[in-house]
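>>> Got a predicted structure here, sequence first:
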Amino acid sequence: MKLNLPDADAFLMVSESEHNADMYYATKFLAVDSFIYFNSKNERLLVSDMELGRAKKESRVKDVIPASRYGLMGKLRKLGDIDVAYCEMIVEFLSSENARHIAVPYNFSVQLADCMRKNGLEVIPIKSPFREMREVKSELEIAAIKKAQRAGERALAEGTSAIKSAPVRHGVLYRENAPLKAEDIRAIIEMTLLSQGCEAPDIIIACGKDSSDPHWQGEGEILADEPIVIDMVPRSKKERYYSDMTRTVVRGTPKDELKDMYSAVLDSQVAAINEIKAGVSGSEIHNIVCDVLEERGYKTARGKNGEFTEGFIHSTGHGVGLDIHEGPNLSESGRELKAGCVVTVEPGLYYKNTGGVRIEDVVVVTQGGCKNLTMFEKNLVLK
């Protein structure tokens, strides 16, 4: 993987890859402990001896070096401090590569950077070159996102089925002689995802007026005639790619205000999806959504500063992949979209006296339009 580094000899990351998407993208080696990625004329990994065999089998980087080659344990015995010993090992490794001017990502350890500088190295923080590379997905990456999406849709079908089949008593949904709760629907979705080799770190089941808080996870009884916002970010455990989807449903009869909100949100989403294609900016798509909602009489945060708590209060969408939120964005500052970008389209309206409505699909940007990966139905009232 060739990087453009005009002011540096090499690019260096020191991190685990379980939570660092850039590290996993660069190496395709999944590890819970930190290791070293080096990119200059060649790519190299420096890993613990315990991980050497697995890294050689699994990493896309073929030049894998054990930490023992640079005497990590001897340095630790001498210095008595693993952080200092690890830094000295890195300094020795970089010296062997004739690398003195080292580019590192913005989230690089300050302690490690200071230690490297004390040893005569120039450390140059830069925006990670992998962030922009990750925006355009390969066919394999799109297939992994689609896999997660299909699993999410099957899980959502199980969740909404439980809501549809629940009897209503005094305005509350019941299941096996006990109130049906957000926690119950969340558990159904989680178990369905796990059965398909997927997971979701955060599942929103927000019912009633409190659904006006876009990221309220939701708890307690599911009510009839009230909005239920169901939002999940399914991820394939093997491929590690996320998808993202939201539906808003009602069991019973929604209020007229809620039906109007739903209609406006759905129309704004359709208008946005119809205009997404390579060459169009994320800001243009966001403005289309705001135009539709404002024409319907709803307030949007477009162009506003300060506190804004009701109406359309967030951006239209974001990139999705190894991270739940990554570039590009469909927002006021959104840049030009490229073919292969995978973005969410998720307009919403939120009013404290009514609740919230959000509808979210995931689409792949193409040269002439976009391909919607989301197939789940969009009906406010569950029948």
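Yep, it's here.

>>> When you work out contacts or count neighbours from here on, use the C-alpha atoms and nothing else.
OK.

>>> could you show me where the strands are in the stretch 201-350 of the chain, in order?
Using DSSP state E, counting those that start in this stretch, the strands of the stretch 201-350 of the chain run over residues 203-207, 228-232, 235-236, 245-249, 317-319, 326-330, 342-345, 348-351.

>>> Which other helices and strands does the fourth one contact?
Using 3 or more CA pairs under 8 Å, 6 or more residues apart in numbering; DSSP states H and E as the contact definition, the elements that strand 245-249 packs against are strand 228-232, strand 355-358, strand 361-365.

>>> among those, which is the most enclosed?
Per residue and on average, the most neighbours among those fall to strand 355-358, with a mean of 29 (mean count of other CA atoms under 10 Å).

>>> Enumerate every residue touching the most centrally placed residue in the chain.
Residue closest to the average C-alpha location in the chain (CA atoms, centre = their mean): residue 324, at 0.5 Å. Residues in contact with residue 324, defined by CA atoms under 8 Å, 6 or more residues apart in numbering, are 233, 242, 243, 244.

>>> here's the one I want to compare it with:
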Amino acid sequence: MNFPDRPLEAAGAEAYVLYSSSDDPDMRYLTGFETGDPVFYIKKKGRKGTLVVPQMEAERAVSESHCDVVTRGDAGFFDYLKEEKDPAKATAKMVAALAGGDILVPRTFPLYLAREMERLCKINIDKGTVSGMRAVKTPDEADFIRHSQKITEDAISFAVSLIKSASAKTGELEINETPLTSDYLRNEIHCYLLKRGLLARDTIVSCGPETSMPHCKGSGVLVENEPIMIDLFPQDTKTGYYADMTRTFVRGEPDGEIKNMFSVVREAKVLGKSMIREGVSGSAVHNAVVSHFEGSGYKTGTEGFIHSLGHGVGMAVHEEPSLSPSGKELLAGNVVTVEPGLYYRSTGGIRLEDMGLVLKEGFDCFTKYKDELII
């Protein structure tokens, strides 16, 4: 991928400058290069993007990235450092020389460096060009996400098998006389994913009252007859693309209200997916689900449905576009989640989440895992 010339021309800038590690999805997207240390990506009008890296990373950058590569030494950094003594000032001079004029930077550009750069050129702030590019996936990118999602579904099946195989002692689940806790199950899921090339962080395994808090990670022993919410969003370590999926289960017999909530949330998910196609706004889909919940007797506000219906997924687990009150028109090639939920402190929570590709005339759902409450 290459940063386009049009935003540069609109800003009257000579180059786009990004400084970050590949933990920044924009950097990985534009360069295809993985690095734990921040490096510069500089894209001048009419030219290919350039990576500026330490000498030790030069050969690897040439091999792995789809950019031109120059070392800091060849870019004059060490000569500037002899003049300035201050690394920030030397870095600013190096970047200014490579850019050849005013620059365009993302909102995340480091302030300390921006202040040094402003002594040498004008800085313009980009309004999300790269995030907009990332929002529309190529067929290859969609396949990368499908792959991540398939392994994630397998991990959910693995987690369910552990819950099913657990014995119950006074309602608490245990495996081989060891309590089956949220932490235990989360770690087992993470190991399962890592063996298959996916890295998971902050996985939600919550139970009972914890499920009323949408992003509670969960702690303590899992119990029978209460909702168990599992939300997985791992990243493929090779491609960088995420999956995202949530299911809610009960080992045993849930009460009638949990059953009814599950049914209404499942209906909301079907409704949301049925509306998705190019040209439909994310807000229209979100608002339709709100109306469905309210018509089913579930108010929204401080309890009930208290978050957006969905979001984009790619090299970040949360990216454009959104299915929210402010969601804009969807484009073919967007990959979005549909994740309705209901949350009540007195009852618990239910969330079901699928993910798929926006098409011109519909929605290609990547998630094939069934909706089942009782396991």
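Sure, I can see it. Model, not experiment: these values are computed from the prediction.

>>> Tell me how the two chains score on TM-score.
Once superposed, the chains reach a TM-score of 0.95 (TM-score structural alignment, normalised by the length of the second structure), with 369 aligned residues with a CA RMSD of 1.3 Å.

>>> any idea how far the residue nearest to the centre of the first structure lies from residue 243 of the first structure?
Separation of residue 324 of the first structure from residue 243 of the first structure (CA to CA, to the nearest Å): 7 Å.

>>> Please enumerate the shared neighbours of those two.
residue 233.

>>> ok, back up a step: with neighbour count and distance to residue 143 of the first structure as added columns, please give the contacts of residue 324 of the first structure in TSV.
Conversion of those to TSV gives the following (neighbours: other CA atoms under 10 Å; distance: CA to CA, whole Å):
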residue	neighbour count	distance to residue 143 of the first structure
233	21	16
242	28	11
243	34	11
244	28	14
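
>>> now the second structure: which of these match?
Among the contacts of residue 324 of the first structure, those whose aligned partners also touch in the second structure, counting by both residues aligned by TM-score structural alignment, their matches' CA atoms under 8 Å, are 233, 242, 243, 244.

>>> any idea how far the third one is from residue 319 of the first structure?
In other words, residue 243 of the first structure. Separation of residue 243 of the first structure from residue 319 of the first structure (CA to CA): 10 Å.

>>> ok, average deviation of the lengthiest helix in the second structure from the first structure?
Counting by DSSP state H, the longest helix found in the second structure is helix 139-165. Superposing on the first structure and averaging over aligned pairs (mean CA distance after the TM-score superposition for the first structure), helix 139-165 of the second structure comes out at 0.8 Å.

>>> circling back to that earlier point, nearest to residue 16 of the first structure among the contacts of residue 324 of the first structure?
Lowest distance from residue 16 of the first structure to those (CA to CA) belongs to residue 242, with 18.9 Å.

>>> give the contact list for the closest residue to the closest one other than its chain neighbours.
Of all residues not flanking residue 242 of the first structure in the chain, residue 235 sits nearest, at 4.2 Å (CA to CA, 6 or more residues apart in numbering). When contacts are counted by CA under 8 Å, 6+ apart, residue 235 of the first structure touches 145, 148, 198, 199, 200, 241, 242, 243.

>>> which of the residues you listed still touch in the second structure?
With both residues aligned by TM-score structural alignment, their matches' CA under 8 Å as the criterion, the contacts of residue 235 of the first structure preserved in the second structure: 148, 198, 199, 200, 241, 242, 243.

>>> Can you report how many residues lie near the first one?
Spelled out, that is residue 148 of the first structure. 28 (other CA atoms under 10 Å).

>>> give the contact list for residue 102 of the first structure.
Neighbouring residues of residue 102 of the first structure by CA under 8 Å, 6+ apart: 8, 9, 10, 11, 12, 121, 122, 123, 124.

>>> ok, those in the second structure, which still hold?
Checked against the second structure (both residues aligned by TM-score structural alignment, their matches' CA under 8 Å), the contacts of residue 102 of the first structure that hold up are 9, 10, 11, 12, 121, 122, 123, 124.

>>> Quick check: the gap between the second one and residue 20 of the first structure.
Between residue 10 of the first structure and residue 20 of the first structure the computed distance is 20 Å (CA to CA).

>>> repeat for the third one
Distance of residue 11 of the first structure to residue 20 of the first structure, computed by CA to CA: 16 Å.

>>> Have a look at these two and say which one is more surrounded.
Ranked by neighbour count (other CA under 10 Å), residue 11 of the first structure and residue 20 place residue 11 first, with 25 against 15.

>>> Verify the stated contact: that one with residue 41.
No - Residue 11 of the first structure lies out of contact with residue 41 (CA atoms under 8 Å); the separation is 10.2 Å.
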